[in-house]
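# using only what follows, build the 3D model:
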Amino acid sequence: MRQWPENRIAFGGDYNPEQWPREVWLDDLRLMAQAGVSFVTLGVFSWSWLEPSKGEYSFDWLDDIMDLLGEHGIAVDLATATATPPPWLTSAYPEILPVDREGHTLWPGSRQSWCPSSPLYREFALALTERLASRYHDHPALAMWHVSNEYACHNLPCYCDTCAVAFRRWLEQRHGTLEALNDAWGTAFWSQRYTSWDDILPPRITTTFANPTHVLDYSRFGSDTLLDFYRSEYEVIRRHSPAVPITTNFMTMSQFRFLDYHDWAPHQDVVSTDHYVVNSLEHPQAELSFHGDLTRGLAGGRPWMLMEHSTSAVNWQQVNPAKVPGGTILDSLAHVARGADTLGFFQWRQSRSGSEKFHSALVPHAGEDSDRFREVCELGAIADRLGEVLGSRVDADVAVLWDYEALWAMSGPCMPSSALDYATAAHTIHRLLRDRGVTCDVVHPSSDLSRYRVVVVPTLYLVSDEDAASIAAAAAAGAHVVVTYFSGISDANDHVRLGGYPGAFRDLLGVRVEEFFPLRERESVALSDGGTGSQWSEDATATDAQVVTTYANGPLAGRPAVTRRDVDAGVAWYLGTLPDDASLGSLLDTVLRESGVESVVRTSPGVEVVRRRSDSGSWLFVLNHTDDACQVTASGHDLVSSTDVGPTLHLSPRTAAVVREG
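Sure, this is the predicted structure:
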């Protein structure tokens, strides 16, 4: 086996040689050397080449390319190829195909055309994994195993009869008895009481709204089912490759919400993820930063792998704009700033055909004589110079809590506002802190919160008693806890906590809410500090808290909008609405000042600053996402430009620096 690239940021991406004639392969290796590629992910979608017919395997082409990559010093992250079945498999066994909520079979012709619960599909997938693991476990190019690809990207949830049977088994394990399930689901409502496990179905399309806890449990079931599938492949590989790390690529970009990665992360030897800039977002670069902090949180603060991102345009948005010159480097360094020690792309060579033929790649259609490939080569050289950053960690005094179960529950049917999105408050507060040069860890509510000076609790609609107590304990120990609207409302079964909102946090905050007044899209409410609130408002009473801001108009005029309560050594803040950026920013300035949280360095909106640190030193990442030149206080050696800087660092528009300090 080969060690994962050392002494440099690993640089490479998905390689699909089966798409090209063999004479292209040698040109690929020449260009990889030119670009500084140190690893490739191989074989992700190659099942139909590896097993062209049932039980007949063809590994000659893979042997050849593995040997060539090894001879050229390129590490291989070898995929199990089980992400998408070959046509012969779905033709012979159509029962493995997924089914949507309306009962339509999702036919082959795309990718991920398989039911997550199918034992038959698992049987074939494990047979292929066994063959690959036994054949390549000691290959000199092998450095990592890559299980499947982007689990649940297209085939979850599935509502077929196979899933119905598996769901019942999962429910029996979770709830134990029908009496416990009926209590958890609140089936006394609408005559839904179950008297036989066989009567329970997936939450398929029905006459009107589905039972919210039924829907929530089905989300849990889907995530657990695919995790079990992943672990079955992991165990096959581990028997053959006890020393080779194993991973699968998450999709922690906030638009992807089907898997509870907090459950998945402990089963990765190294956490890896994919991220693509979503240009339709109002603040796409801020979402990229949030994604990095979330992935680092999943990795327990350790460095992580960016398995895929794009050099330029993608192919799946309504409009797919190219990245501006320098954008490939800038986006990549933004990921490294947040803890990535590997930079991977989809893909090495841009495809000539297929659904992703207009998805950008390291080698574009224009070939090596292109500005984009020259930028790729420049990034490869930067990745080499950044080797000293490997293994360093990111400092953060602020925690932003993120919980997939709360997200699923809040996305369920019959909520007070379907326009309310779980991520809005989290992204907004994270973005405003980023603009202030403050780094956050994005972590699960059950994480150890004792080391944070500020804990942000955004729209934590569903929360367990234990996690609510941990959040209160953080405030008592000295943290400033900032809780937003629609938090603490339900328990783990999505049952409303009675006695007044915000339920689990009512005593901590000293606030009691009798009724919600959700705001319509583009509707706002005036605040007494001169700002406005959006998304949400509510009829609150400060039972044991100081009123900081009130509503200034509408039916709630004079009622509390923002409150503060001293809690032993700390402070608990409550936001009953989402203030505009100026008002919320001013409140966060107060929280930062009182809690003692300082900026990495002083900056301005659009200029991102993050510090990575190890026992051997520290590195200041400065990323100018704006169209204007900027300057920040920094001294040391810039690894990007290979120049000494200080006491002021000057950056051109859309450029970055990584300053070795001291």
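# please count neighbours and contacts with C-alpha atoms only from this point.
OK.
# downstream of the host helix or strand of Leu306, the next helix or strand is which one?
Applying DSSP states H and E as the criterion places Leu306 in strand 304-308. Downstream of strand 304-308, the first helix or strand assigned by DSSP H and E is helix 327-337.
# that next one vs strand 304-308, what angle?
Using axes from the mean of the first three to the mean of the last three CA atoms, to 10 degrees, the inter-axis angle of helix 327-337 relative to strand 304-308 is 150 degrees.
# now the next helix-or-strand element following helix 327-337 against helix 327-337, angle please.
Counting by DSSP H and E, the next helix or strand C-terminal to helix 327-337 is strand 340-345. Counting by the same axes, to 10 degrees, strand 340-345 lies at 150 degrees to helix 327-337.
# elements contacting strand 340-345?
strand 10-15, strand 304-308, helix 327-337 (3 or more CA pairs under 8 Å, 6 or more residues apart in numbering; DSSP states H and E).
# same for the next helix or strand along the chain from it, what does it pack against?
Using DSSP H and E, the helix or strand that follows strand 340-345 towards the C-terminus is helix 371-385. Helices and strands touching helix 371-385, as assessed by 3+ CA pairs under 8 Å, 6+ apart, comprise strand 10-15, helix 22-35, helix 327-337.
# would you turn those into a markdown table with mean neighbour count and distance to Val600?
Formatted as a markdown table, the helices and strands packed on helix 371-385 follow (neighbours: other CA atoms under 10 Å; distance: least, CA to CA, whole Å):
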| stretch | mean neighbour count | distance to Val600 |
| --- | --- | --- |
| strand 10-15 | 26 | 26 |
| helix 22-35 | 16 | 33 |
| helix 327-337 | 23 | 12 |
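# I have a second one here; can you model it like the first so I can compare?
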Amino acid sequence: MDQKLWKEYPILFGGDYNPEQWPEDSWERDLTMLERANVNSATINVFSWALLEPKEGTYDFSMLDKIVNLLNQHHFKIVMATSTAALPAWMAKKYPDVNRVDTHGIRQGFGKRHNACPNSPNFQRLARGLVEQLVKRYAGNPNIVCWHISNEYGGQCYCDNCARAFREWLKKRYTSLAELNDAWDANMWSHTFNDWDEIVPPDQHTDEFENGGATLGGASLDYRRFQSDSLLANFKMEKDLIRAADATTPITTNFMGTQKDLDYFKWAKEMDVVSWDNYPSFDTPASFTAMSHDLMYGLKHAPFMLMEQTPSQQNWQPYNALKDPGEFRMLSFQAMAHGADTVQVFQLRQARNGCESLHGAIISHADSTETRVFKEAGQIGADLQKLPADLLASQKHAQVAIIFDWNSFWALDFALGPNVRLQYVEQVHAYYQYFYDHNVAVDMISVDDDFNNYQAVIAPVLFMFKHGLADKVNAYVHAGGNFITNAMSTTVDEHDNVYQGGYFKQIEPTLGLWSEEWDVLPPVSTCQVEFNDQSTAKANTVCSLVHLGSAQPLASYETDKFYDATPAITQNTYGKGHGFFVGTYLDQTGMQLLGDRLVDLIGLETTYQPTADSQGIELTTRQSASNRYDFLINTTADTRTYHYEAQPYAKDLLTGKAVNSGLLTLKPYAALIIQSNL
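Predicted coordinates for the structure are as follows:
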């Protein structure tokens, strides 16, 4: 990559620093302590608007100047934020339209953060003014390695400004009201629109239901797209202001993994580098964290920044457990294994007041370099200094791709039915987990990516199947690809209109079947699937009832209902490739059985079978033009063993020791980064 950030070396190790919350005479000591932990960077100015502009049009950069000068003196790299993620009180008081209106139609008052209406002309004008002044002052500082716009974008607004902007957005999307009415099937419940001004944002006092679902799914989908685009327009406004003064330094904003509000694939096109905040809970599977990293990598098919993680514990989850000794280090290297080129935290110093005072930090309330967490941070920083610059040029490669689709995520949210237990992200993770457990690399991709780069493409619950996608899938399979999908996929088009003529008809050439209906399984259901070798697994949530054409059954339903012994899982040959259909959602045993068959039938290159002794060991590979980097990581709190096949001249970069083929013992949360020549 050509961006300035990726030429920086050593690897950025640091995180959010908020010295404005502390007396100035403590800042020098902070940086001296952080240097002892091998910290080399700081993200600053994330929420400082009220300090930078204490009243409209009056700017005061004196405190930020001192912070920047001190960081420069200590040779810290700077990630400079724009401070537009939290409104100052004077603005909310003077211009109430900058405050969002919630889904119940209530105008929010001053408070919290991430609280600006993206379509408020006053917010846009004032944000532009602040960023212009900020960039004018600090562009050209050689220690600024990245610009960080706003913070953790998300949320919705339903105000009059948004209503007007929504109508304009719709006029660009649809050529006429007639086209819009047709797309939304607006004759439903007398919703036909005869004037653009009749259209209002769908919220919970208009067209959305309190417990989920919407009157017109197409309208609610368009509003979700519009809100994502509105926030993206705010990002692009700030980006353009920065670019006018600084043509090279990368620009980012921090994402939040699988969060629902924004279409990250669309956003990533406007970003120089993706960054994201990784906050697993005490019971988050390592596979889910890995999937989230792979999704962030897949947004641009390029390395990303790990912008935030906690070195010890969160403070906003239901149960904020401490990280075990070594777990902070393990999670840092797991992120790098899946494409991170930085290791950053929230926060460098623990706050003494406010809602983040119990959130962990490298410098804790103990204010000591002798704490367990501080010492572990120092070890991570020292380890990162051992890694070669070539690692930053390395990338991931995969045979398997899994589609993540925000439009399907949204559309399922607006659908009334069929089962409250149907969760989009859970289903994507269920397929990811099998390949993760077998150390098969997976790319997380969008429906717009090139399928031909992959031996297999998996589309879990691809509920929305936009026009033209069927041709792409059928062509991919006919040319030799393998496509796997499951129940509730290919149900609606991009306007939330259900396809007619039978479910899966659009990709009938690929799947060799179609479906007329599905049954819904309550939690007490005993329905199972029986594979052709008589092994069984539990069926969950829904069961699609299919009509076979050329498809062959791999498993059938075992139930006391009328569809007993009918096909549940099928395989079809189409051209040189294959289509696989899974008519239900399987339990973990079922996913294991299914995955084993897919690996065999597709011919994926994998020889690894997890055992009790190796369970929880992750092997992930990055490659540069000249080197291979195997990250062998024990994600568990127990000692594990792993049979590793070493390449010639392999060595662990963290210890400098040669690594030979054979059984390796990994202590709890241990990590090896094994370099070998290609």
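# follow-up on the earlier one: go through the helices and strands packed on helix 371-385 of structure 1 and name the closest to Asp491 of structure 1.
helix 327-337 (34.9 Å; CA to CA).
# Tyr95 of structure 2 maps to what in structure 1?
Using TM-score structural alignment, the partner of Tyr95 of structure 2 in structure 1 is Tyr93.
# ok, which stretches of the stretch 401-550 of structure 2 are strands?
Using DSSP state E, counting those that start in this stretch, the strands of the stretch 401-550 of structure 2 run over 442-445, 456-459, 482-486, 513-520, 528-531, 536-548.
# right, and those - which one's nearest Thr589 of structure 2?
strand 536-548 (5.9 Å).
# format the helices and strands packed on helix 371-385 of structure 1 as CSV; extra columns: distance to Gly55 of structure 1.
Shown next, in CSV, are those (distance: least, CA to CA, whole Å):
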stretch, distance to Gly55 of structure 1
strand 10-15, 25
helix 22-35, 25
helix 327-337, 41
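# quick one: which of the ones you listed is nearest Ala75 of structure 1?
Proximity to Ala75 of structure 1, assessed across those by CA to CA, is greatest for strand 10-15 (9.4 Å).
# what about Cys355 of structure 2, how many neighbours?
11 (other CA atoms under 10 Å).
# what's the distance between it and Glu152 of structure 2?
Going from Cys355 of structure 2 to Glu152 of structure 2 by CA to CA, to the nearest Å gives 17 Å.
# ok, Val200 of structure 2 next?
Taking CA to CA, one finds Val200 of structure 2 at 27 Å from Glu152 of structure 2.
# quick one: which of these two has more around it?
Val200 (19 against 15).
# isn't the more buried one right up against Asn161?
No - the criterion here is CA atoms under 8 Å, and Val200 of structure 2 misses it with Asn161 at 11.0 Å.
# between the helices and strands packed on strand 340-345 of structure 1, which one is closest to Asp100 of structure 1.
strand 304-308 (27.7 Å).
# and the angle from that closest one to strand 10-15?
40 degrees.
# now the aligned residue in structure 2 for Leu407 of structure 1: closest residue in space that isn't a chain neighbour?
Using TM-score structural alignment, the partner of Leu407 of structure 1 in structure 2 is Phe409. Spatially, and ignoring its direct neighbours in sequence, Phe409 of structure 2 is nearest to Tyr424 (5.9 Å; CA to CA, 6 or more residues apart in numbering).
# what about that neighbour, how many neighbours?
So Tyr424 of structure 2, with other CA under 10 Å, has 20 neighbours.
# got it, and Pro610 of structure 2?
Neighbour tally, Pro610 of structure 2, other CA under 10 Å: 14.
# what does Gln318 of structure 1 give?
8.
# what do you get for the one 3 residues further on?
When counting by other CA under 10 Å, one arrives at 12 neighbours for Pro321 of structure 1.
# okay, it and Gly109 of structure 1: tell me how far apart.
27 Å.
# and Ser534 of structure 1, by the same measure?
Distance from Ser534 of structure 1 to Gly109 of structure 1, by CA to CA: 43 Å.
# same deal with Leu156 of structure 1?
For Leu156 of structure 1, the distance to Gly109 of structure 1 - CA to CA - is 17 Å.
# who's more crowded, these two?
Leu156 (21 against 9).
# on the three-state scheme, the counterpart of Ser110 of structure 1 in structure 2 is what?
Correspondence of Ser110 of structure 1 to structure 2, assessed by TM-score structural alignment: Lys112. Under DSSP: H, G, I helix; E, B strand; the rest coil, Lys112 of structure 2 falls in the coil class.
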